[in-house]
Structure formats: C-alpha cells, structure tokens
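# sequence first, then the predicted structure:
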Amino acid sequence: MKRSLQLLALAPLLGCTDLLIKALGIGLCGLLVLPLCGLLLAPLRSRLHDNHLVLAALVIGGILASVAALTLQLLSTELAGALELFLPLLILPCLALALSDQNSALDGLRPALIFALVAVLLGALRELLGHGSLFAHADWLLGPAASGWHWSTGMPLLTHAAGGFILLGLLLALLRHFNQDDAR
C-alpha cells in the first residue's frame, strides 16, 4: 500500500509536465509545500491518531498548496494559469507523507526533492520528444528575453497525459532495472 500511495503522490506530474517550464513550476511548488508539510506534521504525529493525522495533512496540504498558488500568481500569472488545475493535487504527496512511518521534521525534504527531480525529468523528456522544443514558454518564468527556443519536430503523443504515463512507466522500469543490478 505504501508504494502505491507514493506513486499516487506523483499524480500531479502527469498532467502538468508537458512543458519543462510547467514542470519547473510544479517542482518548485512541491519543494515549498512538502518540506513545510513535514515540518508542520512532525509535532502532530505524537498527539493525533492516524485518521486525525490524515485529516490534518489534508488541511495543511490544502493551505500550503493555496499559498504556493498565490505565490506563483505573484511571480508569473501565465505559469500560475497553466498550473492552476494541478496545484491542488499537491495534497496527494502531503497525504503520502502523513501515512509514512517516518517521524522527523525533515521527512518532507526527500520526497520533495524526488518530486521535483521527476517533474523536471518528465517535463524535459515530454517537451523535447513531444513538442520538439526545450524551454518553450520560458518567458513565463524567466521573462521575455527567454522566449523563442523552439525546434520543429516532435511526437505529439508524449505531450498528452497518456504520454506522461508512458514515460513515467519507462522511467520506473529503468529505475527498477538499475536497482535489481545493485542487489546482485
């Protein structure tokens, strides 16, 4: 169950990593939300039972996701508009964090780093292979000087959510393959 919950925590990545800039945005928001959620959940673990801890994680995750959305709106309205449907899904990694067995205040840091790394990797691969560009809409995050970095070829399937599933599955299979080699 824990592994499937950890995979469910990657759900926000499937819809919003069709562009590297969007992946960077959701990754940065995950780097903000998950460590803060872990920090706020740490003192509650000894005081709350499992069901109440899950409810606390949902409330804390929802508040932090809203703060991340508002912060993103201040920085870039275009990027915030592109990610507005996916930012509330940052509650799922917070839920996985609440159900984990770890009790340290820094428990959210490792999942946040993994979340951001997978976001950037999926975003780069999906944009590069799907759109045939890299850093398209970079002006959303880096300003007008960064616009216009496009190529003309690509595989459009990889820009859709199904392509995200395909690439995520390939990356997980590759990771599993390397983990099996290390075990031998």
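Now that the structure is in, tell me what you want to look at.

# from now on I want contacts and neighbour counts done on CA atoms only, so please keep to that.
OK.

# residues in contact with C37?
A57, I60, G61, L64, C94, G108 (Cα atoms under 8 Å, 6 or more residues apart in numbering).

# residue contacts, the last one?
Going by Cα under 8 Å, 6+ apart, G108 touches L34, P35, L36, C37, G38, L39, L97.

# take the one below as the second:
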Amino acid sequence: MSELKTLAHEGLWKNNAALVQLLGLCPLLAVTSTVTNALGLGIATLLVLVGSNVTVSIVRNWVPKDIRIPVFVMIIAAFVTIIELLMNAYTFGLYQALGIFIPLIVTNCAIIGRAEAYASKNSPLLSAWDGVMMGLGFAAVLVILGAMRELIGQGTLFDGAELLLGEWATALRMAIIDFDNQFLVAILPPGAFLGLGLIIAGKNYFDERKKAKTQPVETEKAPRARVTNLT
C-alpha cells in the first residue's frame, strides 16, 4: 500500500512528467488551446501509458537489454495505433483537431521513460498503477493549461465538448467572458509557454511553503557572558 501511495504522489505531484521532468512538451504546448483538445490528448496518453507499462512489465524477462529500447518503442507504437484507430472511428472531429499529435505520442519521452525506468523492473500491477498516476498527472496539467488558454483566449470553457463526448455534451459549453475578438496570444503557442510557466511557478511556490512549514525552526543560542576578574 505504501508503494501505491508513493507512486500516486510521484505521478500526480512530486515527479509530474510535465511540471518536474518537463517531458512531452510538444503536444502539451501545441494542442491545449481548449479543454476538449487537452482532455482528449490526456486520455489518449493515459491509455497508452497504462497499456505500454503493463506489456513492458510482462515481457521484461524475455527482452535482451541490447534491444530493449526498440522493443519498447514498438510496443508503444502498437498502442498508439490502436488509440488512433479508435479515435478515428468514434471521435472523428477530435481526431482531426489533434491531427499529427496523436501519432506523435509514440515519441513522448514520458512514456518511454516510464517503460525504461519503472515498468521494465516491476510487476504488471505496479506498472499499471504507475501508468495510471503518471497519465493522470500529465492529463491534469493538459486540462488546467487548456482551461487557462481557452478562458483567457476566447472566454469559454468546454467549447467543442461534443467532439469528444457526443452531441449531448453541447450543453457543457460555458460562455464566461464575452469577447469581441479572441485574445490570440493565449490561443497561440506563446500563450502555452506563459501558462505552463505560471503553473510550474505555482507548484514551486506551494512546494517551498510546505518545505518551510515542515522544517524545524532553529533557535539562536544566547551568547555566553564572559566575566573577567579585575582584582
């Protein structure tokens, strides 16, 4: 149980792939213009992470060390292909919106890194849990950044949710700020860099505050008075 808690804390906060390791930034910065795009890519990445971690853990004892990286990439590519075909069949609008960034999940260093650093050395159950937590941590950053950019850029949230969830999700769209024109800096990639920087700064701020509270307060020792005998 302690191992599961450690993996959850590592994936969601302490060792978050996007905020701490700064991995997978290409899709994170490119497609997070809306919450829908961010959520779609986050779910796809999570599913690939879990599937590849479990498969790598199962075959780890049969894969020679010299060719382990190519084998891991082939496993990841197989799961990315499955996810891509499913999105093409059931969420075609979102599939078109994400475009090339779905197959680019294969080159996501966060997925390859977890396969090499954890899944290749641990049991399938722990590897699956590691994939879930790392995927959720990455998806959370995607959704937060997407919400920031969509809200500041066009004043809405969950615009185009029907592309991911179906026609009923049209009712989820919220118009919060009425803009005459879109704020392009937030929608374009420079806004993603600024937003990600703010999220990382916020995480570092909370970490420093927590660290300051847990550290014991050092009390200054009073200097000893020296008495000299003048007689």
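All right, it came through fine. In this text, all values refer to a predicted model and were calculated from it rather than measured experimentally.

# TM value for the aligned chains?
Once superposed, chain against chain, the TM-score is 0.86 (TM-score structural alignment, normalised by the length of structure 1); 183 aligned residues with a Cα RMSD of 2.4 Å.

# before we move on, back to that, most neighbours out of the contacts of C37 of structure 1, which is it?
Counting by other Cα atoms under 10 Å, C94 has the largest number of neighbours within these, with 33 neighbours.

# on average, how far is stretch 70-90 of structure 2 from the matching bit in structure 1?
Once the two structures are superposed, the average separation between stretch 70-90 of structure 2 and the matching residues of structure 1 is 1.3 Å (mean Cα distance after the TM-score superposition for structure 1).

# distance of the most centrally placed residue in structure 2 from L85 of structure 2?
Per Cα atoms, centre = their mean, the C-alpha nearest to the average position across structure 2 is that of F138, at 1.1 Å. Relative to L85 of structure 2, F138 of structure 2 is positioned 22 Å away (criterion: Cα to Cα, to the nearest Å).

# same thing with F158 of structure 2?
When distance is defined by Cα to Cα, F158 of structure 2 is 24 Å away from L85 of structure 2.

# the two - which one has more neighbours?
The residue with more neighbours, out of F158 of structure 2 and L85 and counting by other Cα under 10 Å, is F158; that gives 22 against 14.

# for the more buried one, which non-adjacent residue is spatially closest?
R173 (4.9 Å; Cα to Cα, 6 or more residues apart in numbering).

# contacting residues for the one you found?
Remark: with contacts taken as Cα under 8 Å, 6+ apart, R173 of structure 2 is in contact with T156, L157, F158, D159, G160, A161.

# same question for G30 of structure 1.
L90, A112, F115, A116.

# can you pick the most crowded of the residues you listed?
If you rank the contacts of G30 of structure 1 by neighbour count (other Cα under 10 Å), L90 sits at the top with 26 neighbours.

# just to revisit the earlier point, and the residue nearest to the centre of structure 2, what pairs with it in structure 1?
Residue correspondence, TM-score structural alignment: F138 of structure 2 in this structure matches F115 in structure 1.

# and its match, how far from L167 of structure 1?
Computed with Cα to Cα, the distance linking F115 of structure 1 and L167 of structure 1 is 15 Å.

# cool, and Q102 of structure 1?
Distance, Q102 of structure 1 to L167 of structure 1, using Cα to Cα: 29 Å.

# E84 of structure 1 and A69 touch, don't they?
Yes - between E84 of structure 1 and A69 a contact is recorded at 7.2 Å, counting by Cα atoms under 8 Å.
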